[in-house]
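Novice: What follows is a protein structure lacking sequence information:
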């Protein structure tokens, strides 16, 4: 049952990626919306879940927040190291394609955890499973949109962006199927969500949104960002 329901997440992720691909002539609007979706997912979905699930504090600070900051710093360090290495080989200030693939891979991992969450919820009961599946399926539009956008933004060819999109779409079904074999500890899941949230926030604040406003500092771009946050708020509210 859980795997069948996860098929909805597969389809919704592909729809999100297809949407991002079709509106490339309005790239600044795409990036503005992607930044808003990422900000909304981090602040309104991932971080609250991480704080609930990650367990006790470490030296007076919630474990999820420590890993959130760690994820932000990790993304910053990885990007700087790759940028310096690329500059040393005469590539100038262009973004390193490896960063896009790395972040997209992390998003695939997040989608895998979404599938695990669906499967675990169905182990508790059908009602819980349907509620969790609804939340996952709805926000997987944003996952597909962001996976394709991020991979493309860092200079990867279309074929690679589509491959990452398909992997992201398939991941929830794989995650749901895996719960037939094991159950992921709640604290481990919460820790992962905190770390991944930090990575996404860095990409949204330091890369996606600045790029969106670089050549088109228009009100429409800002409105797309606000709309992205509002969409995630609506999803969280309906799912809750």
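Specialist: Here it is on my side, so go on. From a predicted model like this one, the values you see are computed outputs, not experimental measurements.
Novice: Every contact and neighbour count from this point should use C-alpha atoms.
Specialist: Fine.
Novice: In this structure, what residue spans correspond to strands?
Specialist: 57-58, 61-62 (DSSP state E).
Novice: Pull the residues that contact the last one.
Specialist: Going back to what we said before, that points to strand 61-62. 51, 54, 55, 56 (CA atoms under 8 Å, 6 or more residues apart in numbering).
Novice: run the last query once more with 7 Å
Specialist: With CA atoms under 7 Å, 6 or more residues apart in numbering as the test, strand 61-62 has contacts from residue 56.
Novice: And here is the other one:
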């Protein structure tokens, strides 16, 4: 089941890459909605499940929440390190450094692999959790596909290499989800992982997806799409729990 659902990530990543080749003026609405969905999944599903499964406190704070903050910080540190590396290599002249574009795209492939593991791990909790996490992953994979193709091309790589990196990024979630068929994560470790993943997912939504959605189109429609995404997840998760 997890692998079949992860195929949605494969398709959405390719859609994002296709859009990058034919830039659409409605991209900001899709990203705004995706950001809202991700916020809803983290706040209404991942965090409650993680705290319930790993309630042990470390210096008065639940372990799941410590890992949640850890996930946020790790995502932030990795993103900053990549930005610094690009700056050190003269990111203002991207066409001269195709290897930097390949490196950045490879980092996105690794991130997508982790997304697939998160989908598989969530299905080990229950189907409802798996589907909500998969929905968040699938929606933000549009941005992943768009950015993978864009950053590869921006640093001087030809279209063939950009498409190859896009295909690798599209396949990564499926491979990650399939890997969880060969092992079962203990319940407490799974709860901790969901907390960590929730922090990383929140960072992606707050620091990358939503700012990108509003950068060129600071419109009310974008904000409404974000709110609609969060409200939709509230309704979906609430209905699943009833």
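Specialist: Received the coordinates, thanks. Not measured: the values here are computed from a predicted model.
Novice: Format the strands of the first structure as TSV; extra columns: distance to residue 121 of the first structure.
Specialist: Shown next, in TSV, are the strands of the first structure (distance: least, CA to CA, whole Å):
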stretch	distance to residue 121 of the first structure
strand 57-58	26
strand 61-62	25
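Novice: Pick the most buried one from those.
Specialist: strand 61-62 (a mean of 14; mean count of other CA atoms under 10 Å).
Novice: what's the mean distance for that one versus the second structure?
Specialist: Comparing strand 61-62 of the first structure with its match in the second structure after superposition yields a mean distance of 0.6 Å (mean CA distance after the TM-score superposition for the first structure).
Novice: Run a quick neighbour tally on residue 4 of the second structure.
Specialist: Neighbours of residue 4 of the second structure under the rule other CA atoms under 10 Å: 11.
Novice: what's the answer for residue 9 of the first structure, then?
Specialist: Quick note: residue 9 of the first structure (other CA under 10 Å) scores 32 neighbours.
Novice: Verify the contact between it and residue 142 for me.
Specialist: No. Residue 9 of the first structure is beyond contact range of residue 142, at 11.0 Å (criterion: CA atoms under 7 Å).
Novice: Relative to its centre, which residue of the first structure is most distant?
Specialist: residue 90 (31.3 Å; CA atoms, centre = their mean).
Novice: what sits against that one?
Specialist: Going by CA under 7 Å, 6+ apart, the list of residues near residue 90 of the first structure is empty.
Novice: What's the match for it in the second structure?
Specialist: By TM-score structural alignment, residue 90 of the first structure lines up with residue 90 in the second structure.
Novice: Against the second structure, what's the mean shift for stretch 65-81 of the first structure, could you check?
Specialist: Stretch 65-81 of the first structure sits 1.4 Å off on average (mean CA distance after the TM-score superposition for the first structure).
Novice: buried sites along that stretch?
Specialist: 65, 66, 67, 68, 69, 70, 71, 72, 73, 74, 75, 79 (16 or more other CA atoms under 10 Å).
Novice: Repeat that for stretch 133-144 of the second structure.
Specialist: Quick answer for stretch 133-144 of the second structure (16+ other CA under 10 Å): 133, 134, 135, 136, 137, 138, 139, 140, 141, 142, 143, 144.
Novice: Distance from it to the middle of the chain?
Specialist: Relative to the centre of its chain, stretch 133-144 of the second structure is centred 6 Å away, using CA atoms, centre = their mean, to the nearest Å.
Novice: with the first structure superposed, average distance for that stretch?
Specialist: Mean deviation for stretch 133-144 of the second structure: 2.6 Å (mean CA distance after the TM-score superposition for the first structure).
Novice: next one: stretch 188-199 of the second structure
Specialist: Looks like 1.4 Å for stretch 188-199 of the second structure (mean CA distance after the TM-score superposition for the first structure).
Novice: Can you give the contact residues for that stretch?
Specialist: By CA under 7 Å, 6+ apart, stretch 188-199 of the second structure touches 42, 46-47, 49-50, 53-54, 64-65, 67-72, 121.
Novice: wait, which of these is closest to residue 221 of the second structure?
Specialist: If you rank the contacts of stretch 188-199 of the second structure by distance to residue 221 of the second structure using CA to CA, residue 42 comes first, at 22.8 Å.
Novice: What's the local residue count around that closest one?
Specialist: 27.
Novice: do the same with the one 3 residues further on
Specialist: Per other CA under 10 Å, the neighbour tally for residue 45 of the second structure reads 21.
Novice: same thing with residue 126 of the first structure?
Specialist: By other CA under 10 Å, the residues close to residue 126 of the first structure number 12.
Novice: wait, what's in contact with the residue lying closest to residue 216 of the first structure once chain neighbours are set aside?
Specialist: Leaving aside its sequence neighbours, residue 216 of the first structure sits nearest to residue 28 (CA to CA, 6 or more residues apart in numbering; 6.4 Å). Counting by CA under 7 Å, 6+ apart, residue 28 of the first structure touches 212, 213, 216, 221.
Novice: excluding its backbone neighbours, what's nearest the first one?
Specialist: The reference is to residue 212 of the first structure. residue 28 (4.6 Å).
Novice: Quickly note the distance from the one you found to residue 17 of the first structure.
Specialist: 16 Å (CA to CA, to the nearest Å).
Novice: Could you list which of the buried residues of stretch 133-144 of the second structure belong to helices?
Specialist: With DSSP state H as the criterion, helices contain 133, 134, 135, 136, 137, 138, 139, 140, 141, 142, 143, 144 from among those.
Novice: Which parts of the second structure are helices?
Specialist: Going by DSSP H, the second structure shows helices at 2-21, 27-41, 47-53, 63-88, 98-125, 127-154, 159-179, 187-203, 210-215, 220-241.
Novice: most packed of these?
Specialist: The most buried one of the helices of the second structure (mean count of other CA under 10 Å) is helix 27-41, showing a mean of 26.
Novice: what's the average per-residue distance for it once overlaid on the first structure?
Specialist: Counting by mean CA distance after the TM-score superposition for the first structure, helix 27-41 of the second structure comes out at 1.6 Å.
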